[in-house]
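> Coordinates only, no sequence provided:
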């Protein structure tokens, strides 16, 4: 008895492990989100399915000890069947079952009358039962869809069987016709999703018969029972676009709805941000336009859009176009003292040799000229001259650069640049001979003319 049962257990374990591995491989290709709108009716799912199965029938069950059975040594035999199931809720369905097969056992209990049975064979010609099927763990909060659904089943039905018993003297006693008794099938197992419409069904069922003669031998007061370990396939009926109700994870649909709603709200937020940005740009443009209509950058009382003479000095009187009003012409007279200041500057003016760089010894005299230009608003003409040493182009450029250098210095001290003219004449206007060093020294000069 024990070796046979161990063989059966090992075979079933191999089937379970192989089926699980196969299901895991198949599940990697069935990566659908399995979405159905939450709280949808049954019409959104496939609720009908059919199944076929085969396995081993045995007088041995996980409940009780074989020493308390009519026969102590179970012999496993083949059984097979089919079912039709209607899934009503995610976790509950009604299943109509049918199966048939054989039961065998040996080493019967000793009969006090001496007529001891040695073995039995029972044909399970048919059975029909209606069971409640409870699907477990198809609601998953961590994954989109689990590929294994454990289940429990409980039902009741009719079993038609015909037993035969072999006695110790070799004679066989066989029932003349099928016996029919009520029985209660109690089962457990799990289904592995092989695809959107196919499940691998692995289960174990104990059948409690309301009679003590399933093995053809009434011994003791307990009713007979037997087990059925099976492997099979379940096929979902209906449109392939619909998921199975029993394998569907409603939490995934709720998660999908949440993600879609979050995405929709994010899109609205992004659109609102873009609209707000556009409104901000329009507002900034409007404010900029308004600012142009009211801004008076130079403070002359004329807004910039109408100011034809921008950046007039502060305090300057302007006309309606923002341009300075003509000042009454004031006669400027150059005094002898003014001439002396200029003459002193000319006398002290020195440059680096061959360059337009003013030597610092010239700065005090030039400062006085600059102050004179600021105080009296004089105009000044600077004329640069050289001797005849070098080319004409070089002398012309050097004379011009020296005049410009003096102008830049005077402007840096506050003089009005618009009232200073700097010109270079090179060696074209000598005032002494260039044949002597003294003459050439006189010709290297910058003339200051006040007016």
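Nice, I can see it. What you are looking at is a predicted structure, and each value in this text was computed from that prediction instead of being measured.
> hey, let's count contacts and neighbours off CA atoms from now on
Noted.
> So which other helices or strands are in contact with the longest helix belonging to the chain?
With DSSP state H setting the assignment, residue counts place helix 250-294 as the longest helix in the chain. Counting contacts by 3 or more CA pairs under 8 Å, 6 or more residues apart in numbering; DSSP states H and E, helix 250-294 packs against no other helix or strand.
> this is the other structure I want to compare:
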């Protein structure tokens, strides 16, 4: 391989490496539900002129018609592999001097090379998106590089006439390096403008060997690309814009959660105020002010369920307390029917009838009762401990209002510390939100 071709190989290798690097860094999921295959047709001008690699063998290169097609596989929004095919004719003559001032004499006066076919595999790298905040761009710039084969047959014109340079088609390696711009006309159609310099591995393309280096030819074209499939094109898919949308959605979600948290804090403050007002006991006799019919009782005075002093000391029960199955049934029914307002310690009216039967049982048999409030793990530990304690105290206050002895009722809140089911399911959390009654 000659020196000029060796100099062109790094450009193709770099293009391939860049494409592979971009491909490796892009998430595999980015191509989901997006079109990745497309075909293209194009037509344009083939010339032997090249701004890369020095002068050619003929001083006056002419433009001739060329046409091509390709099939492309898009791996990420930035990288694809494209299989190109091009045909056409390349012409030139020596009717003027080279840029260096040299006037060719003695050799062929003109050439015409028929490019029967060329095929190359190219790595195409999309350089950037024009608008980073659009999910789909309308303009895309790209570069390409690859390698392939060309089959061609040159004819040269000398003083004696026109003759084939070779009796058979010549097949040689080509290195195409190009750039272009693509415009998205619709979800499935693009307008493509491109320019490719093809470096030939030999000095045979124009039928004249001068020792100036390997030949090259250009293909400047315009065409249409058709995306295969019913979705949008991965090539115009903009992951930067999607990342921005995801970040914006996350911020909106965070703002909504903050609003919910502020509302929950306000509800908790109101709940604490209501519970403090409900459980306030100014004279310390164990009966809340709202239920105390004898406020201001001196400290240490034994009172009944209404907060009034007992005229006769409560009788001391010496016999052993026996809790029957019927007693437990009354308590279990009260537990099953017990309901509170959501996030509050307010007992719902449907729970009153069964609680009334528990109060009557406590009065009749002088039982002692332990109330243990429990919650699930939703919310903070401090809030759950306070809510479980408040609910147990609310039940105690109600039972006392129905005549039960406040000194025989113990109310305790355990929060989420004693679950009886998993907190990972809705049903489990429902079981953990409870108040346990223990007679003794």
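Sure, I can see it. Treat the numbers as computed from the prediction; the structure is a model and nothing was measured.
> Now the TM-score, please.
The TM-score (TM-score structural alignment, normalised by the length of structure 2) is 0.53; 264 aligned residues with a CA RMSD of 3.5 Å.
> quick revisit: quick check: what element follows the longest helix of structure 1 along the chain?
Using DSSP states H and E, the helix or strand that follows helix 250-294 of structure 1 in sequence is helix 336-348.
> Show me the contact partners of that following helix.
Residues outside helix 336-348 of structure 1 that contact it (CA atoms under 8 Å, 6 or more residues apart in numbering) are 361-362, 365-366, 368-369, 372, 445-448, 450.
> which part of structure 2 lines up with that helix?
Helix 336-348 of structure 1 corresponds to no residues in structure 2, going by TM-score structural alignment.
> distance between stretch 224-244 of structure 1 and the chain's centre?
Its chain's C-alpha centre and that of stretch 224-244 of structure 1 lie 39 Å apart, by CA atoms, centre = their mean, to the nearest Å.
> how close does residue 16 of structure 1 get to residue 306 of structure 1?
Using CA to CA, to the nearest Å, we find residue 16 of structure 1 at a distance of 93 Å from residue 306 of structure 1.
> wait, residue 196 of structure 2 sits on residue 216?
No: applying CA atoms under 8 Å, one finds residue 196 of structure 2 not in contact with residue 216, separated by 10.4 Å.
> And the two? Which one has more around it.
The neighbour comparison of residue 196 of structure 2 against residue 216 (other CA atoms under 10 Å) goes to residue 216, with 29 against 21.
> how about the more buried one, what's its partner in structure 1?
Per TM-score structural alignment, residue 216 of structure 2 is aligned with residue 225.
> and if you look at residue 67 of structure 2?
Match for residue 67 of structure 2 (TM-score structural alignment): residue 80.
> check which helix or strand covers that match.
With DSSP H and E as the test, residue 80 of structure 1 turns up in strand 77-89.
> what's the distance between that strand and the middle of its chain?
44 Å.
> again, but for stretch 163-172 of structure 2
The answer for stretch 163-172 of structure 2 is 57 Å, by CA atoms, centre = their mean.
> And stretch 49-66 of structure 1, by the same measure?
Stretch 49-66 of structure 1 sits 50 Å away from the centroid of its parent chain (CA atoms, centre = their mean).
> what's the neighbour count on residue 255 of structure 2?
12.
> ok, it to residue 261 of structure 2 distance?
For residue 255 of structure 2, the distance to residue 261 of structure 2 - CA to CA - is 10 Å.
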